[in-house]
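*Asks:* Quick one: sequence plus predicted model below, questions after.
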Amino acid sequence: MRLSRPENFQPVDLAGIDLMDHGLFSQGDPHAAWALMREHDPVRWQNVGDELGFWSVTTFADGELVLRDHTRFTSQRGTMLFLLGKDDPARGRQMAATDPPQHSRMREPVQKALTNKAVERYRPAIQAEIRRVLAPALSDETFDFASSMMMLPMAAAGTMMGVPREYWPRLTELTAMSIAPEDPEFTTGDAKRTLELAHRELFAFFHDIVKVRRNDLGDDLISMLLSIDLDGRRPETGAILSNCYSLILGANVTTPYVPTGAMVEFTTTPVFEDWRANRATVHRTAIDETLRWASPANHFMRYALEDVELSGKLIRQGEAVVVWLGACNRDEKVFANPYEFDIRRKPNRHITFGVGSHYCVGHTVARLTMQILFDELIEHFEGFEITGPVEHLHSNFVAGIKHMPLRAQIRKESRHLYEAAVDEVAVPA
């Protein structure tokens, strides 16, 4: 999705905007539409066919309320637009599709396994994998930076879940099919069939892993899921599979599309040199800004449990409400100069990871991965040049760049690090 600024906004007629349209996010200008909505119609009804529809929420205050208040807005009927009008088959079994208090009982052990201290021990392994992902820059020729970044989530999630590396490419492909089933590059020709195929293969893969892991528990996330105590009982297999799917999907939604959004700024503004020169003081705020700027998870959906008024609009019980995170993270009432990529932005109350009880349980892993990646780019690379047109993902759920031809110059004294990484396999310390 184009990360446009007001001076580059395309003309928009809100009457003709269809936020269900995946093409809007690959070829259109959603930020221009969202800006108009925030100003004139911040809670706007969108018809979908003759019988369905949803409310679009584009301001920070309304979005935060919807995502935080599980007593009035439920996650259990589906959290993504492809489930609009359907019941989520994972409700009550998957953390993302379960409301408190059961959600809290499911989340607590996972959250304990993903504390900053717990994930920090994976730093050497994740760093080694990130160097493997960046190794194509060794040729000094153009390589596809965005395509390389799509392998980034498995560097963390694959390592922490104990998934053998030989499966990582196919799992990456399957999650891409899940988040962008209408993208010409990932579809089988029919979005519904693409989703079914991807889900079937992903669940079958994790079913086999879980079957083996039950008899040989290890020190990994899947073993931890198998060990959760839910009021004296272990989770059923379906719940384990749903949460494995949720964890790997969450990783693939966030991490690939943050660095590509930042790379556009690195190559068109002085921000890269600024970040490098002031790394000791701006690194933390800069990473938060990359997360706000990219807002890779495009939307989260909820259903109203009762009649609720938002920004003067009455939302009826049972109606779907969609919070557009990229819109909320550009709200002028919360973020000063929201269309400026400001690596010193503070405070930065972005909701890229959600808010409330459903705040992304894997945010520590995503932050560690981003920290390591940007450390690598800033410390070991001289500069970058985008050498051709970028291509955006054809998806209304994930905002990001899927292809970015890039020439990256590795520092001479750092080349050996990436040469060694190609042939080395790191394991958690």
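*Replies:* Done, it's in. Numbers count the residues shown, from 1 in each chain.
*Asks:* make it CA atoms for all contacts and neighbour counts henceforth
*Replies:* Fine.
*Asks:* tell me the centre residue of this protein?
*Replies:* residue 254 (2.3 Å; C-alpha atoms, centre = their mean).
*Asks:* Verify the stated contact: that residue with residue 297.
*Replies:* Yes. If you go by C-alpha atoms under 8 Å, residue 254 and residue 297 touch, sitting 6.5 Å apart.
*Asks:* Tell me which stretches of the protein form strands.
*Replies:* Per DSSP state E, the chain carries strands over the ranges 43-48, 52-57, 73-74, 143-144, 299-304, 308-310, 313-315, 320-324, 381-386, 391-392, 401-403, 405-410.
*Asks:* second one coming, line it up with the first:
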Amino acid sequence: MTATAVPATGRCPFGFDAAASLDLIDPGLYAHRDPHPIWQALREHDPVHWQQAGPDLGFWSVTRYADVDHVLRRHDLFTSEEGSLLTLLGRGDPAGGRQIAVTDPPRHSQMRDRLQRAMTKRSLETHDGMIRAEIRQLLAAITDDTPVDVAALLTDLPMAVTGTLMAVPRADWPRLTRLTTMAIAPDDPEYALPGGPGETLREAHRELFAYFQDMLHDRRRAPGEDLISRLVGTEVDGRPLGSSEIVSNCYSLILGANTTTPHVPVGALAELDRSGGYRDWARRPDLLASGIEEALRWVSPANHFMRHATRDTEIAGVRIGAGDPVVAWLGSANRDERVFDRPHRFDVRRKPNRHIAFGAGPHYCIGHTVARATLRVLFAELFDRIESYKVTGEPQRLVSNFIAGYKHLTITARLREVVS
């Protein structure tokens, strides 16, 4: 490992206490504090920052847009196959080379192709009515002048879409939603098991993998047009994917959908309440698309992705040793003053908006079309239904260093009058 960049005094050169303020692994940082001032200081003073995480363990953090983009695009220099999340730091990822999210090209491209074709805009048009009906059913829980926890409500949003695309029975949607949240927020008291984060992760993984093993058995007996059946029919290097590869990719698909999409509208509603910008956006249907892109930039629900250097290289003049972990902070990149004018302002008119909330390069989120389609319908339905709202009570963020979002956000809404 490369030597730490933090001075021996234990204080960073720009005045933050390294131990208290720069533990970027700590899930509590993202739940109880605002990481953006820390990221801003890192971008300005220490954009390629080393954090020691143990006697023989540490990682580099890149916080500027250009460096994050570089790390994510250059799979030849920064591999995903050693683990893409900080929870795997120093342990490696057993799914490396077998799961799309942690497999490098060219094998990655072969694994991804059939799924990607099933999630194009044209393919999704056949599901538009279903998506709209599910969203309307969810939003029916928002009634006039009655407090409702929209964060809890919208946790069901992704399963309404991805669950259908994977042909997962509706009765199983709540269970899968909870298990995927346990997998990305094992430190959160609302999801943690008595044995702590380690037990929580193991149980979530055990149940999810067992569930999709059963689903795979059913699909092999009676294949259909769903995403699991497409994985069954996928060949890589001239051979079908094995059972463990299919199950691992089912896990990755459901995890990616369930743990990111709902946080975008919730985070946007929290900020629109603070800034007073809801009515302005709701009255401008022509700004629906640009506003959704701004919501994605603002929330950046996937907080980070980790890579490992395949050989000695440099980032912004800093030497990175072969094998060193490098963590790319998407939430920081999407507030980089070098790329975004007034980055700490939520601006639904923002153009251009080259955010990287879905990542960059070969691992650009496979479900981005599904996510955008879902968000378009959701915000359109919100604007049609809700005249105004106010956040009531104290919002609570998810205790996670991977997902940036709220687990509780209670609002009281005033509904629009229905003209008969």
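*Replies:* Alright, I've got the coordinates. As the structure is a computational prediction, the values presented were derived from the model and not from experiment.
*Asks:* Tell me which of the strands of the first structure sits nearest to residue 363 of the first structure.
*Replies:* strand 299-304 (16.1 Å; C-alpha to C-alpha).
*Asks:* now the angle between strand 52-57 and the closest one, please.
*Replies:* Put simply, strand 299-304 of the first structure runs at 110 degrees to strand 52-57, going by axes from the mean of the first three to the mean of the last three C-alpha atoms, to 10 degrees.
*Asks:* Aligned against the second structure, show me the partner of the residue nearest to the centre of the first structure.
*Replies:* The equivalent of residue 254 of the first structure in the second structure is residue 260 (alignment by TM-score structural alignment).
*Asks:* Without its sequence neighbours, what residue ends up closest to its match?
*Replies:* residue 301 (5.3 Å; C-alpha to C-alpha, 6 or more residues apart in numbering).
*Asks:* Which stretch of the second structure lines up against stretch 172-179 of the first structure?
*Replies:* Going by TM-score structural alignment: stretch 172-179 of the first structure matches residues 177-184.
*Asks:* swap in stretch 333-346 of the first structure?
*Replies:* Counting by TM-score structural alignment, stretch 333-346 of the first structure corresponds to 338-351 in the second structure.
*Asks:* Can you give me the buried ones in the longest helix seen in the first structure?
*Replies:* Secondary structure assigned by DSSP state H gives helix 191-214 as the longest helix of the first structure. Buried residues in helix 191-214 of the first structure, counted by 16 or more other C-alpha atoms under 10 Å: 191, 194-195, 197-199, 202-203, 206-207, 209-210, 213.
*Asks:* Compare the strands of the first structure and report which one is nearest to residue 230 of the first structure.
*Replies:* Closest among the strands of the first structure, using C-alpha to C-alpha: strand 73-74, at 21.1 Å.
*Asks:* Provide the aligned range in the second structure for that closest one.
*Replies:* By TM-score structural alignment, strand 73-74 of the first structure lines up with residues 78-79 in the second structure.
*Asks:* Please name the residues that touch the residue nearest to residue 260 of the second structure.
*Replies:* 260-261, 263-264, 331, 357, 403-405 (C-alpha atoms under 8 Å, 6 or more residues apart in numbering).
*Asks:* Looking at the alignment, what corresponds to residue 63 of the second structure in the first structure?
*Replies:* By TM-score structural alignment, residue 63 of the second structure lines up with residue 58.
*Asks:* mean shift between the match of strand 73-74 of the first structure and the first structure?
*Replies:* Its aligned residues in the first structure lie a mean 0.2 Å from stretch 78-79 of the second structure after superposition (mean C-alpha distance after the TM-score superposition for the first structure).
*Asks:* quick one: contacts of that stretch?
*Replies:* 71-72, 104, 307-310, 326.
*Asks:* wait, doesn't residue 303 of the first structure sit right on residue 319?
*Replies:* Yes. Counting by C-alpha under 8 Å, residue 303 of the first structure does reach residue 319; the two are 5.5 Å apart.
*Asks:* Of the two, which one has the most company?
*Replies:* residue 303 (26 against 19; other C-alpha atoms under 10 Å).
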